[in-house]
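Chemist: Quick one, what's the 3D model for this:
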Amino acid sequence: MTGIPRTHPRYHSLIARENIVEGVNKGITSMQGLVAQGRGECFDYLLGERTLPSALLAEKIASALLLLADRPVISVNGNTSALVPEKMVELASVTGASLEVNLFHRTEERVSRIISHLKSFGATCVLGARGNGRLDLEHARAIVDQEGIYSADVVLVPLEDGDRCQKLVEMGKTVIAIDLNPFSRTSKTATLTVVDNVSRAMANLIHYSREFENCNHEELGEIAGDFDNATFLSDAVEELMENLKNQ
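Modeler: Here you go, the predicted model:
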């Protein structure tokens, strides 16, 4: 990995780029993931490369929803496996969620590599290899594990494809998306959208999940409360437009 001094003003962004490139070299991230990373960087830059107060509230609610779930699942793709593998393993441990590999550009080799990669960070069981369930989609994202995403009640989908997000919602699942683009189909169709960089979001989810892990069902329900996802999206759009005006 290229030597990048911590004093560099874009240190975290550059490290993320290096991690994605390393993921491609390891065979866990697709080449198309490089494009997706660049798009995300653009929106993060426009949002000020910080967690908005509304995003922090969404992360707090998301943590409560994961802890309330009977069968929570964290979906893993090539980019997240390169960017935040240790955070996904830790969040799964704290919330009791399963990890499941789900890829648009799916090969059995990539699935196997990602499972091994996550296990190297301490994951004990990672789903996604069986592929014995199917969503109503016409691409490889449809392939899921019956005991994982297919039967989950809450699914956390960082860096998601919009059509799968929509199908999961139509199946009656609570879908928590992490997406820096407040205009995306994923952001608009998810039950709850966290408009934040995936690394910051996962760190905050871990923090709040640890804070709430001893709360009872009623207390978690009060934390989750009644929320309107459109409010989180409109707040992000307002921040984005304000930053553009102030350039």
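Chemist: Please count neighbours and contacts with C-alpha atoms only from this point.
Modeler: Will do.
Chemist: where exactly do the strands run in the chain?
Modeler: 72-76, 98-101, 126-127, 133-134, 143-144, 154-158, 174-178, 192-194 (DSSP state E).
Chemist: looking at those, which is closest to residue 59?
Modeler: With Cα to Cα as the measure, strand 192-194 is the member of those nearest residue 59 (6.4 Å).
Chemist: so what secondary structure elements neighbour the closest one?
Modeler: Applying 3 or more Cα pairs under 8 Å, 6 or more residues apart in numbering; DSSP states H and E, one finds that strand 192-194 makes contact with helix 53-68, strand 174-178, helix 229-245.
Chemist: Give the buried residues for the last one.
Modeler: Of the residues in helix 229-245, those buried by neighbour count under the rule 16 or more other Cα atoms under 10 Å are 229, 230, 232, 233, 235, 236, 237, 239, 240.
Chemist: For the last one, which non-adjacent residue is spatially closest?
Modeler: In this case it means residue 240. Using Cα to Cα, 6 or more residues apart in numbering and skipping residues adjacent in sequence, the residue nearest residue 240 is residue 47, 5.3 Å away.
Chemist: tally of neighbours for that neighbour?
Modeler: 25 (other Cα atoms under 10 Å).
Chemist: What of residue 108?
Modeler: 12.
Chemist: mind listing the helices for this structure?
Modeler: 11-26, 32-46, 53-68, 78-83, 85-95, 108-119, 162-170, 185-189, 198-212, 217-224, 229-245 (DSSP state H).
Chemist: most packed of those?
Modeler: Counting by mean count of other Cα atoms under 10 Å, helix 78-83 has the highest mean neighbour count of these, with a mean of 25.
Chemist: Another sequence for comparison is provided below:
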Amino acid sequence: MTLIPKSHPRLNSLLIREKLVKGFDDNLVAKEGLLAHGRGEAFDYLIGEKTSKSAKEAIKAAAFMLKNAKNSVISVNGNFVALCPKEIIQLAKNTNSKIEVNLFYSNEKRKKAITKILKKSGAKEIFGLNKKSSTKLLGIDSARRIVDKNGIFSADVVLVPLEDGDRTIALKKAKKKIITFDLNPLSRTAETADITIVDNVTRAMKLLVSESKKKL
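Modeler: Now for the predicted structure:
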């Protein structure tokens, strides 16, 4: 990684960029994912790169929804795994949630790279990899329509961070409760989800993991 001075005013932002670039080099992150992050980063600057009071309330609601779900699933993509691998595993354990790989720019090389990082971080079971248990979501044409019968397809609650609006809408039509992280409060995902956490996913995931440890 590039040596970034600790005194740099955008230290955390630059460290996140470095993680994503490494994720790209390691085949986790698609090049389009780098561009998508830049868009979100601009919104983060607008909120002062801090977690707002409303975001903290949304995080509490998200933890409650996940812990009360009958079959909750954390949907992961390359950016999410590159930035928050340990937090994903911790949240899954705390809320008894499944983890499913679901990619817009899908290929086997990326799936293997993402799976490797998740397992290295402590994941025991990962959904979305077995073609025999795959099925399709209605109302969406991208590769993200392919979901696991035992994961997202049968879930009642789905956490969909860093999401595209098409799948969020399709999941809502499939009667799923949706939790998302989205720095753009006007995006289709943010406006469609049941709970939208308007915050940087790296900050919010740490808080969500902490909140999920609390007793109901």
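Chemist: could I get the helices of structure 1 as TSV with distance to residue 130 of structure 1?
Modeler: Below are those laid out as TSV (distance: least, Cα to Cα, whole Å):
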stretch	distance to residue 130 of structure 1
helix 11-26	22
helix 32-46	24
helix 53-68	24
helix 78-83	18
helix 85-95	20
helix 108-119	10
helix 162-170	19
helix 185-189	26
helix 198-212	26
helix 217-224	33
helix 229-245	33
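Chemist: can you tell me which residues contact the spatially most central residue of structure 2?
Modeler: For structure 2, the residue nearest the mean C-alpha position is residue 161 (3.0 Å; Cα atoms, centre = their mean). By Cα atoms under 8 Å, 6 or more residues apart in numbering, the contact list for residue 161 of structure 2 reads 75, 76, 80, 179, 180, 181, 182, 201.
Chemist: and the gap between the equivalent of it over in structure 1 and residue 194 of structure 1?
Modeler: In structure 1, the residue matched to residue 161 of structure 2 (TM-score structural alignment) is residue 158. Noted for residue 158 of structure 1: a distance of 9 Å to residue 194 of structure 1, by Cα to Cα, to the nearest Å.
Chemist: Now list whatever residues contact both of those two.
Modeler: Joint contacts of residue 158 of structure 1 and residue 194 (Cα under 8 Å, 6+ apart) are 177, 178, 179.
Chemist: Pull out the buried members of those residues.
Modeler: 177, 178, 179.
Chemist: Name all residues that make contact with the aligned partner of the first one in structure 2.
Modeler: The pairwise alignment with structure 2 assigns residue 177 of structure 1 to residue 180, based on TM-score structural alignment. The contact partners of residue 180 of structure 2, taken as Cα under 8 Å, 6+ apart, are 159, 160, 161, 162, 163, 189, 190, 193, 195, 196, 197.
Chemist: which of those are also in contact in structure 1?
Modeler: Compared against structure 1 with both residues aligned by TM-score structural alignment, their matches' Cα atoms under 8 Å, the contacts of residue 180 of structure 2 retain 159, 160, 161, 162, 163, 189, 190, 193, 195, 196, 197.
Chemist: Where neighbours are concerned, which of those has the most?
Modeler: residue 197 (29 neighbours).
Chemist: Aligned against structure 1, show me the partner of it.
Modeler: Under the alignment (TM-score structural alignment), residue 197 of structure 2 maps onto residue 194.
Chemist: Could you check how far the closest residue to that match other than its chain neighbours is from residue 34 of structure 1?
Modeler: Distances taken as Cα to Cα, 6+ apart put residue 178 closest to residue 194 of structure 1, at 4.7 Å, once the chain neighbours are dropped. Residue 178 of structure 1 is 18 Å from residue 34 of structure 1, where distance means Cα to Cα.
Chemist: cool, residue 144 of structure 1 as well?
Modeler: Taken as Cα to Cα, the span from residue 144 of structure 1 to residue 34 of structure 1 is 24 Å.
Chemist: before we move on, what about residue 201 of structure 1?
Modeler: Taken as Cα to Cα, the span from residue 201 of structure 1 to residue 34 of structure 1 is 20 Å.
Chemist: With residue 23 of structure 1 instead?
Modeler: 10 Å.
Chemist: same thing with residue 26 of structure 1?
Modeler: Distance from residue 26 of structure 1 to residue 34 of structure 1, by Cα to Cα: 14 Å.
Chemist: List the contacts of residue 87 of structure 2.
Modeler: Residue 87 of structure 2 sits in contact with 205, 206, 209, where contact means Cα under 8 Å, 6+ apart.
Chemist: which of those lies closest to residue 96 of structure 2?
Modeler: Residue 96 of structure 2 has its nearest neighbour among the contacts of residue 87 of structure 2 in residue 209, at 12.2 Å by Cα to Cα.
Chemist: surely the closest one meets residue 93?
Modeler: No. The criterion here is Cα atoms under 8 Å, and residue 209 of structure 2 misses it with residue 93 at 9.6 Å.
Chemist: want to try TSV for the shared contacts of residue 158 and residue 194 of structure 1, with distance to residue 122 of structure 1 as columns?
Modeler: Listed next are these as TSV, based on distance: Cα to Cα, whole Å:
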residue	distance to residue 122 of structure 1
177	24
178	23
179	26
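Chemist: Looking at those residues, spot the one nearest residue 69 of structure 1.
Modeler: residue 177 (15.6 Å).
Chemist: Relative to residue 26 of structure 1, how far out is the closest one?
Modeler: 26 Å.
Chemist: And for residue 206 of structure 1?
Modeler: 27 Å.
Chemist: residues touching residue 67 of structure 1, list them.
Modeler: Counted by Cα under 8 Å, 6+ apart, residue 67 of structure 1 has contacts 95, 96, 209, 213, 220.
Chemist: hmm, I was thinking of residue 83 of structure 2
Modeler: 16, 19, 20, 202.
Chemist: go with 7 Å
Modeler: 19, 202 (Cα atoms under 7 Å, 6 or more residues apart in numbering).
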